[in-house]
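Undergrad: starting from these lines, generate the structure:
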Amino acid sequence: MESTTIDYWLTDMDGVLVHENKAIPGAADLIAQWRDQQKPFLVLTNNSIYTPRDLSARLSRSGIEVPEDQIWTSALATATFLRDQAPGGSAFVIGEAGITTAMHEAGFVMTDVEPDFVVLGETRTYSFEAITRAIRLINAGARFIATNPDVTSPSTEGPLPATGAVAAMITAATNRQPYVIGKPNPMMFRSAMNKLGAHSKRTAMIGDRMDTDVVAGIEAGLHTILVMTGIADKNEIARYPFQPKQILESVADLIDKGASNASSSKKKGS
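TA: Reported below is the predicted structural model:
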């Protein structure tokens, strides 16, 4: 890949830039390179719990400086989609600050009385009462939306049930499938490209998962790059009938060595 052919960059966060809140070697340098070269980029995540400000602070603690306006979450993609569908609409939202803030900023009214949508996001405190209310509202005609399809999320104690698992329970009770916004729906990438003003032929997506990052990137017409610092390994890659454009050991392989050396010299001289 000629570096000049890629003008816009999208990258996943967990497994690509950070692992268990520690920066993956090369991640901070790659972000700094993009910023030095004024390459438009967004850091993407399916996690809808946190606001971009929260995630920017989390990355900063890991040594990676990403402004909050360069972070794109499934919550933001969901709110953007719903604003296009029903400007000034209403929603019953299950989730935390990431999705509730995004929905408020998109102009939605939060209500449990005849909402246009039931929006299911990720949370660490799923309420049986809220889930019951969601089921009744969907049965009454509210449209069912989920921020992302992930059935589990990691924690230090082990996997936790996530949005996809709770969505399955609501589907079983309502016989209604949600429309899921986050990866692997390529809409997540298209909304990110719209934010950047990017064209698919000149945009690359870096991810660590074949079943979300790569397939969604292919369907969105992007240059797909799989890194081996997260979920995927060679056996996992071989299982799929599609392949990424590039497979790299890590994001460190994308660093322009000349730019990296110049940056290091600048730091020493400062």
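Undergrad: for the rest of this, base every contact and every neighbour count on C-alpha atoms.
TA: Fine.
Undergrad: do you know how far A167 is from T78?
TA: 15 Å (CA to CA, to the nearest Å).
Undergrad: just R35 next, same as before
TA: Distance check for R35 against T78: by CA to CA, it reads 27 Å.
Undergrad: and these two? which has more neighbours close in?
TA: Each of R35 and T78 has its neighbours counted (other CA atoms under 10 Å); T78 has more, 28 against 14.
Undergrad: give me the contacts around stretch 217-234.
TA: Here stretch 217-234 makes contact (CA atoms under 8 Å, 6 or more residues apart in numbering) with 14-16, 19, 24, 186-187, 189-190, 200-210, 214, 244-251.
Undergrad: mark which of those are buried, thanks.
TA: Burial by neighbour count, judged by 16 or more other CA atoms under 10 Å, picks out 14-16, 24, 186-187, 189-190, 200, 203-210, 214, 244, 247, 250-251 from the contacts of stretch 217-234.
Undergrad: sort out for me which of these are in helices.
TA: 187, 189-190 (DSSP state H).
Undergrad: adding distance to T125, write these out as a markdown table.
TA: Below are those laid out as a markdown table (distance: CA to CA, whole Å):
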| residue | distance to T125 |
| --- | --- |
| M187 | 28 |
| F189 | 28 |
| R190 | 31 |
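Undergrad: one more, so I can put them side by side:
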Amino acid sequence: MSNELNYLFDMDGVLVREEHLIPGADELVAELRENGIPFMVLTNNSIYTPRDLRARLLNTGLDIPEESIWTSALATAQFLQTQRPGGSAYVVGESGLTTALHNVGYVMTDRNPDYVVLGETRTYSFEAITRAIRLVRAGARFIATNPDETGPSAEGPLPATGAVAALIEKATGRRPYFVGKPNPLMMRSALRRIGAHSENTLMVGDRMDTDVLSGLEAGLQTVLVLSGISGRETAEEFPFRPTLVIDSVKDLVGSTLDPFGRRQEH
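TA: Reported below is the predicted structural model:
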């Protein structure tokens, strides 16, 4: 087995912050691509398709191929395909989620669906949430793309999938199965996409409670960057630790083959 490292990156707070490039991220991505180092950019955001996200990242100056972007929507669709191929779902979410489900052969319906699938949207509809509650109470299995309770915006935090999932859970007594981080399922599906093994892969993220936790539980080495949510002091409050703490991804530029100061075998 090759000892060459592979990389999984969270997106928001690691490579970009509110659609602005984090300094050094473009240099790092260029270095990875020039050296043929496999990497995948992960996001719990289920709103956008990989094509949409590629376009948004290009606007910040980051050139990341579609096939190197893995979303909680894609992970959810892949999970449902393995659980119940060709099934049906009532979806509360945006095109990133509906497109992913359509692409694995799922039918979107509000009549006796196999699943209610909750994703992120900027326009949560009271009518849609009410319909989801009634379908879950009638026996539909409850899936959510990710447990994030809030998301960032220029005006401040926004309610996200986890907050709406809590509302539906309270009304139905049914807890959803969350596919996205910190579920290590998302890490493992991303690893399979790039043909990587957990022992030779780094998870680079800005949140202890999702990125670092899911990386640890999937058997990856973890790097916490301080350019996003978790700071050095808050990181100390958790009962687990990342392998490495750095200020930002700029600190990885020039050391992607060996970020820990050890000589890699090739």
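Undergrad: can you flag which of the buried ones among the contacts of stretch 217-234 of the first structure belong to strands?
TA: Among these, the members falling in strands (DSSP state E) are 203-207, 247.
Undergrad: E129 of the first structure: which of those is nearest?
TA: Of all those, G207 has the smallest distance to E129 of the first structure: 36.3 Å, by CA to CA.
Undergrad: correct me if wrong: that closest one contacts P184.
TA: No: G207 of the first structure is beyond contact range of P184, at 11.5 Å (criterion: CA atoms under 8 Å).
Undergrad: how close does the residue positioned nearest the centre of the first structure sit to A27 of the first structure?
TA: With distances taken as CA atoms, centre = their mean, T45 lies nearest the centre of the first structure, 2.2 Å away. Applying CA to CA, the value for T45 of the first structure to A27 of the first structure is 16 Å.
Undergrad: translate F117 of the first structure into the numbering of the second structure.
TA: Aligned counterpart of F117 of the first structure in the second structure: Y115 (TM-score structural alignment).
Undergrad: count the residues that sit near its match.
TA: Around Y115 of the second structure there are 25 residues (other CA under 10 Å).
Undergrad: A138 is in contact with that one, correct?
TA: No: look at Y115 of the second structure against A138 with CA under 8 Å: they stay out of range, at 10.9 Å.
Undergrad: which helix or strand contains the aligned partner of E155 of the second structure in the first structure?
TA: When the first structure is aligned by TM-score structural alignment, E155 of the second structure is paired with E157. Using DSSP states H and E, E157 of the first structure is not contained in any helix or strand.
Undergrad: how about I237 of the first structure?
TA: Judged by DSSP H and E, I237 of the first structure forms part of helix 234-238.
Undergrad: in the second structure, which residue range corresponds to that helix?
TA: Structural correspondence for helix 234-238 of the first structure: residues 232-236 of the second structure, per TM-score structural alignment.
Undergrad: picking that back up, and the helix holding I237 of the first structure, which residues are buried?
TA: Judged by neighbour count using 16+ other CA under 10 Å, the buried positions of helix 234-238 of the first structure are I237.
Undergrad: how big's the offset between it and the second structure?
TA: Superposing on the second structure places helix 234-238 of the first structure at an average distance of 1.0 Å from its equivalents, by mean CA distance after the TM-score superposition for the first structure.
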